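Undergrad: prediction below, plus the sequence it came from.
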Amino acid sequence: MERTYGAFTVLTQEQQDAFVEQAKNTYMGCSYIFDLCTGLRLGELLAVKWEDIDFKENQLHVVRTLRKVKDPDNAEERWHLEFGTPKTEASRRTVPLNQTAIKLLHDVRKDQLRNKLKAGSAYEDNGLVFATQLGRPLDPTNMRRTFYNICEKIGLSGLHPHCLRHTFATRGAENDIDVRVMQRFLGHATIQETADTYTHVLTDLKRNEILKLDKAVSY
């Protein structure tokens, strides 16, 4: 069973492994795996461009976000996708990339080159890392729908894509990443926001650890 901390849910390690394997069978499932490696918000994830990736230093610069907006002056318009800047200074950040993320990016680039050749002049090169097969921005609504489908196939329900970000933070707590470092990874404006996550996780970890001492003292 997935674990719930406060108002959010995270995947256990076993569920995360199952999610990753299922995501590999889905177009752009790599974006969810990348999210588990970086803890990006969905809008940040879909706005990543190749120019934001520093392969020399193995890091990602978060400098923009993608969102669905509606023109208030156009009653006939439904919604459109729009790039914007992160809302807070803390959200503009540099996130180090582990080897899993780097390997994934190289695979994405290979697939993208194949899509460009196949689409020819129909391909719209927006410089996006995660894009449609024609190079266009991915619709956040479609990404959520695909996420739900992946979860359903591995027997999970009631989850939101944001749980991947919380799962990233939880894995960090489980592996002793300092809360102040995680704050910078996540782009939280205050350390309290990050600490709330860590407090819940560490309480759970301590509860499990004390069980190892059950037989240390006989009574």
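TA: All right, it came through fine.
Undergrad: only C-alpha atoms for contact and neighbour calcs from this point on.
TA: Noted.
Undergrad: quick one: contacts for the spatially most central residue of the chain?
TA: By CA atoms, centre = their mean, the chain has its centre lying nearest to Asp35, at 2.3 Å. By CA atoms under 8 Å, 6 or more residues apart in numbering, Asp35 lies in contact with 41, 45, 164-165, 168.
Undergrad: what's the closest of these to Arg3?
TA: Distance ranking of the contacts of Asp35 against Arg3, using CA to CA, places Leu164 first at 12.4 Å.
Undergrad: please compare the first structure with the one that follows:
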Amino acid sequence: MSPSWDDIDYENRLIDINHSVVYRFMENGKSEYHVSTPKTKAGTRVIPMMEAVYQAFQDEYEAQKERGFNMAVIDGMSGFVFANRFGGVHNPGTINRAIRRIYEAHNAEEIVEAKKQKRQPIIIPHFSCHHMRHTFCTRFCENETNVKVIQAIMGHKDITTTMDIYADVTQDKKTEVINSLEKKVAIF
């Protein structure tokens, strides 16, 4: 997904997910960006913004007023929200490499600090943009019981995808829920 500024409804705090920008490797060995519809009909959706997302879009807009807006035109579409340092759209591989550099730098520093403090290092495991989406969905499932709402916001075509993630909540959350239930229901 790569929203355009036109897809952001600040007044109602909504994001219209109606396209995605894909990076395709072509037969000639080159790669190109293309705009396409989401993979499934369910992928086209309007989702509400959390306050932090709303603020991040506001901040990004203000920053781009200073440094310049995304100048990319892809398949006749323009006005993409996120801009790389050259004023174009981000390549997903570039974002994942940046994430990797951040956690690898942290881990290297943490190993040194842990050694100095004679403790086990707290290492950040490998993760990517897709892991962040999955983590968001897992946290969402931990805090929302309406699976159809989760499915609609996540854009899952099939409810089984949502249910698989919903069923995969953390052990800590399972324990928390049982402890909470125990306080509310007297079994004996």
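TA: Noted; the coordinates are in hand. None of these values were measured; they are calculated from a predicted model.
Undergrad: got a TM-score for the two of them?
TA: In this superposition the chains share a TM-score of 0.76, using TM-score structural alignment, normalised by the length of the second structure; 162 aligned residues with a CA RMSD of 2.5 Å.
Undergrad: show me which of the contacts of Asp35 of the first structure are buried.
TA: Members of the contacts of Asp35 of the first structure that pass the buried threshold by neighbour count (16 or more other CA atoms under 10 Å) are listed as 41, 45, 164-165, 168.
Undergrad: report the two of those residues separated the most.
TA: Within these, Leu45 and Phe168 form the most distant pair, 13.7 Å apart (CA to CA).
Undergrad: strands of the second structure, residue ranges please.
TA: Using DSSP state E, the strands of the second structure run over 8-9, 14-17, 20-25, 31-36, 45-48.
Undergrad: of these, which approaches Tyr166 of the second structure most closely?
TA: Evaluated over these, closeness to Tyr166 of the second structure peaks at strand 45-48, with 19.2 Å, by CA to CA.
Undergrad: mean deviation of the closest one from the first structure?
TA: Taken against the first structure, strand 45-48 of the second structure registers an average deviation of 0.8 Å after superposition, with mean CA distance after the TM-score superposition for the first structure.
Undergrad: and that strand, which stretch of the first structure?
TA: Residues 93-96 of the first structure are where strand 45-48 of the second structure aligns, with TM-score structural alignment as the criterion.
Undergrad: so what corresponds to Ser36 of the second structure in the first structure?
TA: Matched to the first structure by TM-score structural alignment, Ser36 of the second structure sits across from Gly84.
Undergrad: could you report the separation of its match from Glu44 of the first structure?
TA: Between Gly84 of the first structure and Glu44 of the first structure the computed distance is 10 Å (CA to CA, to the nearest Å).
Undergrad: find residues that contact each of those two.
TA: Overlap between the contact sets of Gly84 of the first structure and Glu44, as judged by CA under 8 Å, 6+ apart, is given by 64-66.
Undergrad: number of residues surrounding the match of Ser36 of the second structure?
TA: The local packing of Gly84 of the first structure (other CA atoms under 10 Å) involves 14 other residues.
Undergrad: and for His106 of the first structure?
TA: Other residues within reach of His106 of the first structure by the criterion other CA under 10 Å amount to 12.
Undergrad: and it, how far from Val129 of the first structure?
TA: Taking CA to CA as the criterion, His106 of the first structure is separated from Val129 of the first structure by 10 Å.
Undergrad: just the contacts of Asp35 of the first structure now: which is nearest Ala119 of the first structure?
TA: Set against Ala119 of the first structure, the nearest of the contacts of Asp35 of the first structure by CA to CA is Leu45 (23.8 Å).
Undergrad: what sits against the closest one?
TA: If you count contacts by CA under 8 Å, 6+ apart, then Leu45 of the first structure has 31, 35, 65, 130 around it.
Undergrad: now stretch 137-155 of the second structure, how far from the chain's geometric center?
TA: Average the C-alpha atoms of stretch 137-155 of the second structure, do the same for its chain, and the two points are 14 Å apart (CA atoms, centre = their mean, to the nearest Å).
Undergrad: what's the span of that stretch, first residue to last?
TA: Its first and final residues considered, stretch 137-155 of the second structure spans 11 Å by CA to CA.
Undergrad: list the buried residues in it.
TA: Of the residues in stretch 137-155 of the second structure, those buried under the neighbour-count criterion (16+ other CA under 10 Å) are 137-142, 150-155.
Undergrad: ok, stretch 95-115 of the first structure next?
TA: Buried residues in stretch 95-115 of the first structure (16+ other CA under 10 Å): 95-97, 101-102, 105, 108, 112, 115.
Undergrad: ok, and what's touching that stretch?
TA: 30, 34, 37-38, 55, 58-62, 123, 129-130, 133-134, 184-185.
Undergrad: let me see the contact set for the corresponding residue of the second structure for Leu128 of the first structure.
TA: Residue mapping for Leu128 of the first structure onto the second structure gives Phe80, with TM-score structural alignment as the criterion. Applying CA under 8 Å, 6+ apart, we find Phe80 of the second structure in contact with 2-5, 70, 72, 89.
Undergrad: can you tell me which of the residues you listed carry over to the first structure?
TA: With both residues aligned by TM-score structural alignment, their matches' CA atoms under 8 Å as the criterion, the subset of the contacts of Phe80 of the second structure whose aligned partners also touch in the first structure is 2-5, 72, 89.
Undergrad: tabulate those residues (CSV), appending distance to Glu109 of the second structure and neighbour count.
TA: CSV is the format used below for those (distance: CA to CA, whole Å; neighbours: other CA atoms under 10 Å):
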residue, distance to Glu109 of the second structure, neighbour count
Ser2, 33, 19
Pro3, 35, 19
Ser4, 37, 19
Trp5, 38, 16
Ala72, 37, 17
Val89, 31, 22
